[in-house]
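Asks: structure here, sequence nowhere to be found:
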């Protein structure tokens, strides 16, 4: 069932969201029995506290929710998502305590709390419903939630059911739903135009492909490029088992750009959108590409392969070169690219790279507004020498073990002359958090959506 607000109901149960310093005054204004009940329950307005106040018939009269202090709230986000899962079945409305962006975040949190990945099991009981609060764009919130659900579903699906063909099918379904055009180059047809994509994917019995979707005919041009490595064994530089365990999520960049594309198209944003997804499985076979092979990219740059497990930047390179040939107003790549990015900022932040201070400011500001945290990383030019092996133009896996996320980003930048932003995301929630169950998760997409007016002068 699509994530959505509950149907408006005049009998919806009111929810009052109270900061810690507001709780005593609110409780003091309640009838004596309710005051006594709040006292017995120890309700102080601490973050995450939930107090259900009964009516005379034993039903629910209203709900008090603790919103704590600003310091407590800063240690997390989507706090009302946790509340939604604690309440008895019914329909609720946020009656007081939140306005503006806080109210919008709370509404999105509540809707996202209803997400379940149910492809392989029966769904659990749905959470309590929420009537769309006054003062927010309810349709926009629902579109964002449903696009996030698409991203999560794609990442959560195991590689047995989400290979390059299945990823293409998902892209085609999205294109059909929004009247977008789509073309796909598959298998040996990649050799001439997309040699790096072909080299990475050729060892799998599931043919590699380059998915190319277009939508919109007016406005600025935006090209999204998403890494679609549907499973990554590491190739001949095979990963240890512990590192291979989560590699179904290595197409998280593709899943995230498809989610962002769904937001853009469903909202009818006036721009010309292109989505490029190199979809491959990095497998092991006699025809797999090898360490110290030298490959020639679509752009003509040669690449020495020093680790076949650094394949994501290879498939992205050909897609970025194609994107750049049209000189779009902005190119954005999203990829689960490096473990170095996880070491640097952990699983909750989306690190991004750009040479434009204006773009960085717009993305950072938007991220704060929509509770989608990001962190700018540097395209540090002095490290360019690290990706130049001498025998070829570029090295796909420079040694030394330092600055891995930066050197990967610098590698990608060699294939783009247009304005460019690169996200090195994780795409996975390692443990359950409010509105984010353990599993696949979108990162950076909501921040980019909010930043588009500034990024593209819409």
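Replies: Perfect, thanks for sending it. Bear in mind that the values here come from a model prediction, so they are computed numbers and not experimental data. Numbers count the residues shown, from 1 in each chain.
Asks: alpha carbons only for contacts and neighbour counts from here, please
Replies: Will do.
Asks: list the contacts for the nearest residue to residue 413 once chain neighbours are set aside?
Replies: Excluding the flanking residues, the one nearest residue 413 by CA to CA, 6 or more residues apart in numbering is residue 420, at 7.8 Å. By CA atoms under 8 Å, 6 or more residues apart in numbering, the contact set of residue 420 is 330, 331, 332, 354, 355, 413.
Asks: the helix or strand hosting the second one packs against which elements?
Replies: This points to residue 331. Taking DSSP states H and E as the criterion, residue 331 maps to strand 330-335. When contacts are defined as 3 or more CA pairs under 8 Å, 6 or more residues apart in numbering; DSSP states H and E, strand 330-335 packs onto strand 221-226, helix 252-267, helix 312-324, strand 420-424.
Asks: before we go on, here's another structure to hold up against the first:
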């Protein structure tokens, strides 16, 4: 796993990073920053969001300034202050300025997330040293580090190419996570899935020489039960309904749901939250061979519901269905599924928002509050009952790919809901990828919704 940066020691010598808004800039230049007024004016410093300027001193570097931008620019993007990580020299720094607790927390979390580098495949090009930040007084550093560690794990798993991150390798990462935190883990592999009644996980993965499997982790002995279920399609060709080549370019990220629930599990276990955690990951590769499932096949699920396969590229909901049925067999659990499930979700909300579904108003309230606290935007979409007939093909109980093209994310969520018996259920249809570099979010794999859920858990589970 990519090494997590640490905070600069509290007693270490450090340089000030002055955080200044455009409104406060004139007063700062006339007061505390007067000695640099000419320097900054000549440099054209306007305190735009993430704008950094080094400050000279008689003995060398005296510090730096960074702009917060206007309220409008801050509303248009998170973690603007994280631009400092790439702009500052690799020495120790501390924040200076009148930051609210929330602003300081966003700055520190952004700093940690911006320090991520995925260099596993460039051993001859080591990453440059990065600046370190002192933890401001009053902030919970352990939670910030736990969130960063979970995100690093998620990014590493998604960014690893599929030749090195198939079902077996995902299992190895899953088991390593369990071992590192004193959890127990097991796997049901290959034809044992049929023997133990996971027929749809087997059907999706049987065409690949890399055997399908169901991964199961348990941690904690007291408190409410939380079960996380993550889609682990390690590569998705589309099956016999083959994707075009352009459609396969990002398919190493189709295990982003699994990667995200594993990142969230890391956060929960590292922080020692008082709950009983279970993580289920159906891990498969959706490949093409003579053993592949065919369009118009009808599969019988673990729950006994029959499913007509009207598109072999709508495979994620099939493996999740068996896993969700298994999760629901444990009474009293709160269940959350996360999956890179539909392109319709991206059309609806784009890559920056994670849409989610729940019928439980209390869960929705907690998730919305957690999203704001964790700087992790989500958007609630409806389990719209009026669309239920769209997933009923007539020849079988369910259709895995309704025709018509409307409400694809909703119909997929409705499909999953058929396999869950508890009302305490939420489903996240995430993207798991950043298309272009953003502050604290480099292009590539990304977790979505995990921090929102971490902050939602105390209210959601009454911890």
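Replies: Good, I have the coordinates. All figures in this text were calculated on a predicted structure; none of them were measured in a lab.
Asks: quick one on the thing from earlier: how close does the residue nearest to residue 413 of structure 1 sit to residue 212 of structure 1?
Replies: 18 Å (CA to CA, to the nearest Å).
Asks: what's the answer for residue 129 of structure 1, then?
Replies: 38 Å.
Asks: was I right about residue 96 of structure 1 contacting residue 26?
Replies: No - using CA atoms under 8 Å, residue 96 of structure 1 is not in contact with residue 26; the gap is 11.0 Å.
Asks: identify, by residue count, the longest helix of structure 2.
Replies: helix 141-159 (DSSP state H).
Asks: the helix or strand following that one corresponds to what range in structure 1?
Replies: Using DSSP H and E, the helix or strand that follows helix 141-159 of structure 2 towards the C-terminus is helix 167-180. Helix 167-180 of structure 2 corresponds to residues 164-177 in structure 1, going by TM-score structural alignment.
Asks: so which bits of the matching stretch are buried?
Replies: Within stretch 164-177 of structure 1, the residues scored as buried using 16 or more other CA atoms under 10 Å are 164, 165, 166, 167, 168, 170, 171, 172, 174, 175.
Asks: before we move on, what about stretch 218-231 of structure 2?
Replies: Buried, per 16+ other CA under 10 Å, within stretch 218-231 of structure 2: 218, 219, 220, 224, 225, 226, 227, 228, 229, 230, 231.
Asks: in structure 2, what residue corresponds to the residue nearest to residue 413 of structure 1?
Replies: Under TM-score structural alignment, residue 420 of structure 1 pairs with residue 425 in structure 2.
Asks: roughly how far does that match sit from residue 362 of structure 2?
Replies: Note on residue 425 of structure 2: its distance to residue 362 of structure 2, by CA to CA, is 11 Å.
Asks: cool, residue 455 of structure 2 as well?
Replies: Relative to residue 362 of structure 2, and taking CA to CA, residue 455 of structure 2 is found at 14 Å.
Asks: need the contact list for residue 264 of structure 1.
Replies: residue 449.
Asks: how about it, what's its partner in structure 2?
Replies: Match for residue 264 of structure 1 (TM-score structural alignment): residue 268.
Asks: go on, residue 243 of structure 1?
Replies: Looks like residue 243 of structure 1 aligns to residue 247 there (TM-score structural alignment).
Asks: that match: what's it in contact with?
Replies: Going by CA under 8 Å, 6+ apart, the list of residues near residue 247 of structure 2 is empty.
Asks: could you look up the SS state of it?
Replies: helix (DSSP: H, G, I helix; E, B strand; the rest coil).
Asks: look up how far residue 405 of structure 2 lies from it.
Replies: From residue 247 of structure 2 to residue 405 of structure 2 the distance is 17 Å (CA to CA).
Asks: one more: residue 52 of structure 2?
Replies: Distance from residue 52 of structure 2 to residue 405 of structure 2, by CA to CA: 46 Å.
Asks: okay, the two: which has more neighbours?
Replies: Between residue 52 of structure 2 and residue 405, counting by other CA atoms under 10 Å, residue 52 is the more crowded of the two (24 against 8).
Asks: mind checking how far that one is from residue 264 of structure 2?
Replies: 33 Å.
Asks: what does residue 173 of structure 2 give?
Replies: Noted for residue 173 of structure 2: a distance of 14 Å to residue 264 of structure 2, by CA to CA.
Asks: ok, residue 50 of structure 2 next?
Replies: Residue 50 of structure 2 is 28 Å from residue 264 of structure 2, by CA to CA.
Asks: looking at the two, which one has more neighbours?
Replies: residue 264 (29 against 21).
Asks: where do the strands sit along the stretch 1-150 of structure 1?
Replies: For the stretch 1-150 of structure 1, the strands defined by DSSP state E, counting those that start in this stretch occupy 13-19, 50-54, 60-68, 91-96, 129-130.
Asks: most tightly packed of these?
Replies: strand 129-130 (a mean of 24; mean count of other CA atoms under 10 Å).
Asks: ok, residues contacting that strand?
Replies: Strand 129-130 of structure 1 is contacted by residues 5, 6, 89, 90, 91, 92, 93, 94, 107, 110, 111 when judged by CA under 8 Å, 6+ apart.
Asks: among these, which two are most distant?
Replies: In the contacts of strand 129-130 of structure 1, two members sit farther apart than any others by CA to CA. They are 89 and 107, at 17.2 Å.
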